[in-house]
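In: for reference, the sequence and a predicted model appear below.
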Amino acid sequence: MWRIFKTDSKNIGTNWVAAILIGGLILLPSLYAWFNIAASWNPYGQTDQIPVGVVNEDAGAMVRDKKIDVGKELVETLKDNDDMDWRFVNRDKAMDKVEYGDYYAVIVIPENFSKKLATVISDNPKKASVEYYVNEKINAIAPKITEKGASVIVDNISSNFVSTVNGVIFDMFNDLGLEIEKDLPDIKKFENYIFKMEKDLPRIKQLINESLTDASSAEEIINKAQGMVPKAKQTTNDGLAIINDTTAFLTEAENRLNEIAPKVKADLKKVQNMAESANDYITKIQSADIDFSAGDQLTDQVLQRVNGGIQTIETIEKALNQLKETNNANKSQGEEQQAQQQSDQQINQALQQLAALKAGLQEVKGNITEINSFIGEKKQQVDNRLAELQTKTANVNTKIDAFMKEYTESIEPTILAEVAKAKGTLANAKEMLSGIQETIPEVERILNRTEDNLGKGEDKLGYISSQFPYVNAKVNQLADRIREIQGETDINEIIELLQNDPDAEKSFFSEPVQLNQNKLFPIPNYGSGMTPFYTVLAIWVGALLLISLLATDVKSSELYSVRQVYYGRFLTFLSIGFLQTIIVSLGDIYLIEAYIKQPLWFILFGLLSCLVFMAIVYTLVSVFGDVGKAMAIVFLVLQIAGSGGTYPVVLLPEFFQTINPFLPFTYAIDLMREAVGGIVWERAIHDVTFLSLFGIGGLLIGTFLKASINKKTNVLMKKSKDSGLFH
């Protein structure tokens, strides 16, 4: 075994081609590890190179007369954010870019973003949403990074929004506390008011019932009033018709008076002339020597003249009586009493005077008849009678003069004035009735509206009455609750609770739970965290490179036993593997400068892993030949996916979770992580134990099964070489 190992070492040292190839095999696995560790050193530190489109379509909103535009504020914030390469474009350009692959993702702030956030003060608040588009075919990890960036944006918006809203709320609470403290006397009054209301509720119920009764009565009164409206309309119309008729009658009477006034004056003048003629005639008789034999002729002439005067007086009386009837008709139409009475007095006085004048003429007529009867008597008696007749005719003439003057100066102007006054009064009455007539429709509308409103009010009173038991119960409940609170809680404590620092409360609710991170095994960067995986992977890859280029058999194998060949060549493979491991470990520490808390143990754990991996890979190829190489590669693939080197085992599919405990990588990676983060020896010993079992198992298979299995695999290898395709 040692001879084989020494020979291999000498051949490497004396053959420069072999030395170069071995040197390459020693270095190549390190490059594999170093490049991958460097590439993943800080993948999130370069996210500012990832282009992400941002589309702001937010139209803003109004909150209590204040304009808010969360989308605009977010854009301004992102312009100062270097987490990603934010590209602020419109929707069309953004979607074209993300579909083509120029943008890894697009974040769209919709038009109603601020509007929905503003619903927080409404009874039905709605959540705002942000649209997120990602092109996952570009890269497997980039979508996760951009998604995280979008989530951070949403979290920041939510945090700032919650902080702002809570700040406003606690400002209000603080103001409310101050206001409550200020209005504490009013609160006490309110409590007393509730208690008083509780006490007055029975009286309120009584008043509601009385109001309902009064409303019903008022409705009946309005219905009666509405029933009287047509009658009022008819009465008003009739009154207007009567006034119009009366006015027309007065106008006609005035016209008639104006027509008969000249005739009355002419008739009075005629009577006066007759009286004068009679007087003159009597005077002539007195002065003349009367021939009594012609007495009959003379008396006939006098009697004719006296009858003419009496007829004229009767004509005047008839005209005055017609005027009196006209005044009486006006009086029946409701004209002013005093004016009518004055007019009647004037007419009556004129009638009395005419009656006296008429009586005088009739007396003259009687005397003339008497003269005719006694003409044969003594002449002295005739003279006496003529003297008396002359006196009476003179009196009649004087009375006619007085009546003519009174009629012209007093009776006619007074009657015309009273008629004009009556017409004015009728005009005023007509104006008043016209106003009443115009008002009646409005009164009717008011009555209808009042009836409607009264009906509604009655309905409301009925509703209030029906709801009164509920209100009564609630007021009593509120009063009981106030008494209960008074017994349990001090309002001053509530005021003190409300009067907290709004800024402090705002800060608290923006981040109610603060994460105090305590790293038990701090690893400063992602590359250092991935160093165990890539280092273990490099060690396995190094073993694969060796079995791909170096032979597991030796020349002159007939000089050595199978076990000697197995262990002799294993030492050569293991020595090269150790060099690979040392170089990759030291490169991790000093070249890549990965964070490794226990560098020495990191190297030692790497050497142990190399020993186990080499025992497995070498044994597979030494025992199974080319089939073993394929087995080693398959084993590598399974271990990359199922060892938990990149993702936690619990996140892996069930198959890989099942095979995880049976993979050497599982324990090798955990052991190297102990050295990187800080060793927990209980766990390290656990990993060393299971890892050693894999190595021992590989060596036992090579020790006891190589000879028997090689007999069968040699036939297969000979066949494969005969094909000319395999070496």
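Out: That came in fine, so what should we check first?

In: C-alpha from now on. contacts and neighbour counts both.
Out: Noted.

In: return the distance of the residue nearest the centre of the chain relative to K115.
Out: Taking CA atoms, centre = their mean, the centroid of the chain lies closest to S122, which sits 6.9 Å from it. Separation of S122 from K115 (CA to CA, to the nearest Å) stands at 11 Å.

In: ok, now F508?
Out: Taken as CA to CA, the span from F508 to K115 is 26 Å.

In: neighbour-wise, which of these two wins?
Out: Using other CA atoms under 10 Å, the more surrounded residue of F508 and K115 is K115, with 22 against 15.

In: make sure the more buried one is indeed in a helix.
Out: Yes. Under DSSP: H, G, I helix; E, B strand; the rest coil, K115 falls within a helix.

In: structure two is appended below for comparative analysis:
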Amino acid sequence: MDMEKRSRTLFVEEWKSIFRKRMTLISIAAVCVIPLLYSGTFLWAFWNPYGQVNELPVAVVNRDTGAEMDGKKLTIGEDFQEELKNSDTFKWAFVTKEQAEQGLRDKQYYMAIEIPEDFSLRASKVMEAHPDPAVLTYIPNEGLNYMTSRIGSSAVDKIKAELSQELTEAYVTSLFENIQTVSDGLGEAAEGAGKLADGSGKLQDGIEQFQNKLGELYNGTGPLGDGILKLIQGTEKLGSGTKKLYAGSGQLNEGIVKLQGGHQELTDGVRSLQTGTDTLKQGLAQSKAGAEQLKAGAEGLQGLLGLIAEANPELAATQEYAQALQIAQQVSGGAAGLAEGQQQLAAGADQLAAGEAKILAGMETFGSKLEEAGKAAAKVEAGAQAVEQGTKDLKTGLGVLKTGVGKVADGAKQLHEGTLKLANGSRSVTDGSSELFQKLTDAAAETSSIHPDAATYRMFASPVIIDEEKEGAVPNYGTGMAPYFISMSLFVGAMMLTIVFDVRKPAVRPRRAINWFGSKLATMLLVGLLQALLLDGVMLGVLQLEVKSVPYFIGFSILLSWTYMAIVQMLVTLFGDAGRFLAILLLIVQLTTSGGTFPVEMIPSGLQQLHTWTPMAYAVDGFRAIISTGQYDFLQGDAGVLAGVFAASAFITLAYYVYRMRRRGGGQKILNVEVAS
């Protein structure tokens, strides 16, 4: 009880000392509102900055010249400008390109949006082979304000999405307008597919027949090759015969030439014989006349001898007369025979002349025929030579033909194999064309049943909508940043207190270290309580901060304020002014590693390692649980860590006071030393 009384006494004396010094009292009062001023003013100023973006001046430059699409005028730039005039997203200023550029330089506009002159033209060429996307130029003035450029970037993304949706609706409208044409085309295609199925069936039958004929062709190439081989052998014999024919024709030609020479000689001889026959006939005529004269003379002589005998019988009885009469009779008989022979000879000469004439005529005919035979023999020789050459060519051609027949056989075999595949493919075509016919018929029926409207176009343009279900909803920017700024401002308030309140020097002489420590800590905790309550009051009452639990919010604020007070008391008590510097360093580390602005995962990996070692990290997490998420299980852990830090800091500070008491040898010395210092 005595120790508690001493502690209360020291605590009362501390406050009496404060009240006796007006400037100290004013300073402490000012320190009590430091967290309120620090975080309250900031959060009030930026409680809902996105609700004021309609005051941001933004330049809009429309240079779009329009285009035509499916026979309709397309003026996306003009339509977009009209929509912006009815929008309060920003404070729009519709200017020329030069005015926009000058306004950005003069800091008149935070950003500019330019619609190029070919915007509609590019949008109209969506169905071309290589269409270029329409370009919307966004020019942020980041040097003027970076956050504004980020806000503008988000707004431009939204504008882009809206423009894309409108363009898609235009494309879909055009597409559906052509669906009926497509439906008609599908019907015609279905009819064509039916014909294709019929034709492919006939093709398959033809392929099978062709395949059978190819088999016959392949089977026939064997006997054909054998026949060609025999034909080649026959041509060899024919070649041998044609050689002999050519040689014989040459001999025949030579013989005909010789025969022509002999015929000429024979003709000349016949003509000579004819001449001799004429001479013979003349001689025979003369001889016949002489023979007649001789016969007449012999008959006259015989008559004369008769007369002589009559006249001279004695002479007639003589041997000489008898011989003469016999000779006369013989001469007369010879003359008669000569005359008869001459007559026969003359007849033979006539026959010889007639035969010679016939022979001469035959020789002339034979000569002409022999001449024709000579010409024919020359032709025969030339023909035999041509036949011989033709036989050689025939033999060569038959060799080529035999090789070709082999290739034909191989080709027929390959073609046969190919027709097998073709037959299989034809079956697939038949089946596929039948299926295609059915599918096209179904597609034509389905497309003809489509009746789109404006809702259909919107569905195609924007088939997905976002159904946002927030976990731990944060209504505005100030609410989202409150955990960070409340935590930071309470730490700043704790540091500021050590400037106007001496955490070492006691108001009166302490007898025990714990009394000394208790009076100082209690004073700081009271100020921390006031800081937390003032801050919470303004947050809840003035700024209308919405929290899941007001008691938890107030209690956690007090716990955090006391924890910071214990930390700062420990640093300044142990190290004096250097302790305040260490407190500033700790604040800097906490500001970067607490995750109050950006997620911890987005800061450098080296700083991420410090996250779990900073009290502000647990403070921010705890306030988020109370304000937004309602995850009190995490809150309990955060509060436990802060309570542990508070206890550890207080214990270290108490240890320091115990050490100082023992080292100085009593409270009076402590008081004297502190006063002296």
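Out: Everything's here; your move. Bear in mind the structure is a predicted one, so any value in this text is a computation, not a measurement.

In: on that earlier part again, the residue nearest to the centre of the first structure pairs with which position in the second structure?
Out: Using TM-score structural alignment, the partner of S122 of the first structure in the second structure is E128.

In: quick check, its match in a helix?
Out: No. E128 of the second structure is assigned coil when assessed by three-state DSSP, not a helix.

In: host element of E254 of the first structure?
Out: Under the criterion of DSSP states H and E, E254 of the first structure resides in helix 184-287.

In: just checking, what packs against that helix?
Out: helix 295-332, helix 379-406, helix 412-488 (3 or more CA pairs under 8 Å, 6 or more residues apart in numbering; DSSP states H and E).

In: so for V63 of the first structure, which of those helices sits nearest?
Out: Among those, the nearest to V63 of the first structure by CA to CA is helix 412-488 (33.9 Å).

In: gap between the closest one and the chain center?
Out: 37 Å (CA atoms, centre = their mean, to the nearest Å).

In: before we move on, what SS does the aligned residue in the second structure for A551 of the first structure have?
Out: The equivalent of A551 of the first structure in the second structure is D502 (alignment by TM-score structural alignment). Classification of D502 of the second structure using three-state DSSP returns coil.

In: can you report how many residues neighbour D502 of the second structure?
Out: The number of residues near D502 of the second structure, taken as other CA under 10 Å, comes to 16.

In: could you measure from it over to V572 of the second structure?
Out: For D502 of the second structure, the distance to V572 of the second structure - CA to CA - is 9 Å.

In: got it, and A67 of the second structure?
Out: For A67 of the second structure, the distance to V572 of the second structure - CA to CA - is 74 Å.

In: between those two, which is the more surrounded one?
Out: V572 (23 against 20).

In: what about the strands in the second structure?
Out: 57-62, 67-69, 72-74, 91-94, 111-115, 137-140 (DSSP state E).

In: any idea how far the fifth one is from the chain center?
Out: With CA atoms, centre = their mean as the basis, strand 111-115 of the second structure stands 36 Å off its chain's centre.

In: could you work out the end-to-end span of stretch 673-683 of the first structure for me?
Out: 11 Å.

In: got the buried residues for that stretch?
Out: 673-679 (16 or more other CA atoms under 10 Å).

In: same thing with stretch 182-198 of the second structure?
Out: So for stretch 182-198 of the second structure, counting by 16+ other CA under 10 Å, buried means 182-183, 186-187, 189-194, 196-197.

In: show me which of those residues is closest to S287 of the second structure.
Out: The closest of those, once distances to S287 of the second structure are taken by CA to CA, is L196, at 114.9 Å.

In: map the closest one across to the first structure for me.
Out: By TM-score structural alignment, L196 of the second structure lines up with I194.

In: skipping its backbone neighbours, what lies nearest that match in space?
Out: Nearest-residue entry for I194 of the first structure: A479, 6.1 Å, with adjacent residues in sequence omitted and distances by CA to CA, 6 or more residues apart in numbering.

In: tell me the contacts of the one you found?
Out: 191, 194-195, 198 (CA atoms under 8 Å, 6 or more residues apart in numbering).
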